[in-house]
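Engineer: build me a model from this:
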Amino acid sequence: MNITYDPQKDLRNQTERGISLSEAANQDWDSWLGAEDVRRDYGEVHYRGYAIMPAENRLYCVVHTYREDAIRIISLRKANSREVVLYEATKQTT
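Structural biologist: Coordinates of the predicted model:
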């Protein structure tokens, strides 16, 4: 899987959230659960979802889009407690 991201956004994400966007490649993408983000017009289709980061056994929120043959990471952060509860409940029903 080819993962890309904006280097400037990556530096900002590392400063603000303590994680590099490159870490999205380490997620368990098979555990990804999400949908198209339709909250606003981004000029391209964005997907917002959640996946487990196996090294930490922790849920992360990832926003991405598809560009050519790559997944472009837009945002990556630890999921909050409300998101973890929703993820677990949804996984049990799917």
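
Engineer: all contacts plus neighbour counts: C-alpha atoms, from now on.
Structural biologist: Noted.

Engineer: quick one: the strands in this protein, in order.
Structural biologist: 3-4, 28-36, 47-53, 58-67, 70-78 (DSSP state E).

Engineer: most packed of the ones you listed?
Structural biologist: strand 47-53 (a mean of 21; mean count of other Cα atoms under 10 Å).

Engineer: and this one, so I can compare the two:
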Amino acid sequence: MLISYDEQKRAETLEHRGLDFADAGEVLFSDEPLLEALDDRKEYGEQRWQTMGPFRGDIVMIVWTLRDGAHRIISMRKCNDREKGKYHATVDRSG
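Structural biologist: Got it, this is the predicted structure:
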């Protein structure tokens, strides 16, 4: 599966959050349990997805869309405590 992203946004996220969009595939295409939801809070002009999953000892949130046959990364950040709790509660319930 292909990953694409805006290089400037990638550099900003790497500088400010220490997360690299180029590593998003480690989450999106892993065998680990993921939580995915359609982000329909606003009309973005395209379907955006929120994916939570484990990444190097933490839980991250990746927002992405399918564009030109690739997963286009919009944002990537570490989850807050509430989101981590939701992830673990859901994963633990599902086995």
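
Engineer: out of the strands of structure 1, which comes closest to T15 of structure 1?
Structural biologist: Of all these, strand 70-78 sits nearest to T15 of structure 1, with 11.7 Å by Cα to Cα.

Engineer: mean deviation of that closest one from structure 2?
Structural biologist: Taking mean Cα distance after the TM-score superposition for structure 1, the mean distance separating strand 70-78 of structure 1 from the aligned residues in structure 2 is 0.7 Å.

Engineer: ok so, going back, select, out of the strands of structure 1, the one closest to K91 of structure 1.
Structural biologist: strand 28-36 (8.0 Å).

Engineer: tell me the contacts of the residue nearest the centre of structure 2?
Structural biologist: Nearest to the geometric centre of structure 2 sits I62, at 1.4 Å (Cα atoms, centre = their mean). Residues near I62 of structure 2 by Cα atoms under 8 Å, 6 or more residues apart in numbering: A24, W49, Q50, T51, M52, I73, I74, S75, M76, R77.

Engineer: switch to 7 Å and redo it
Structural biologist: The neighbourhood of I62 of structure 2, defined by Cα atoms under 7 Å, 6 or more residues apart in numbering, consists of Q50, T51, M52, S75, M76, R77.

Engineer: that one and M76 of structure 2, how far apart?
Structural biologist: 4 Å (Cα to Cα, to the nearest Å).
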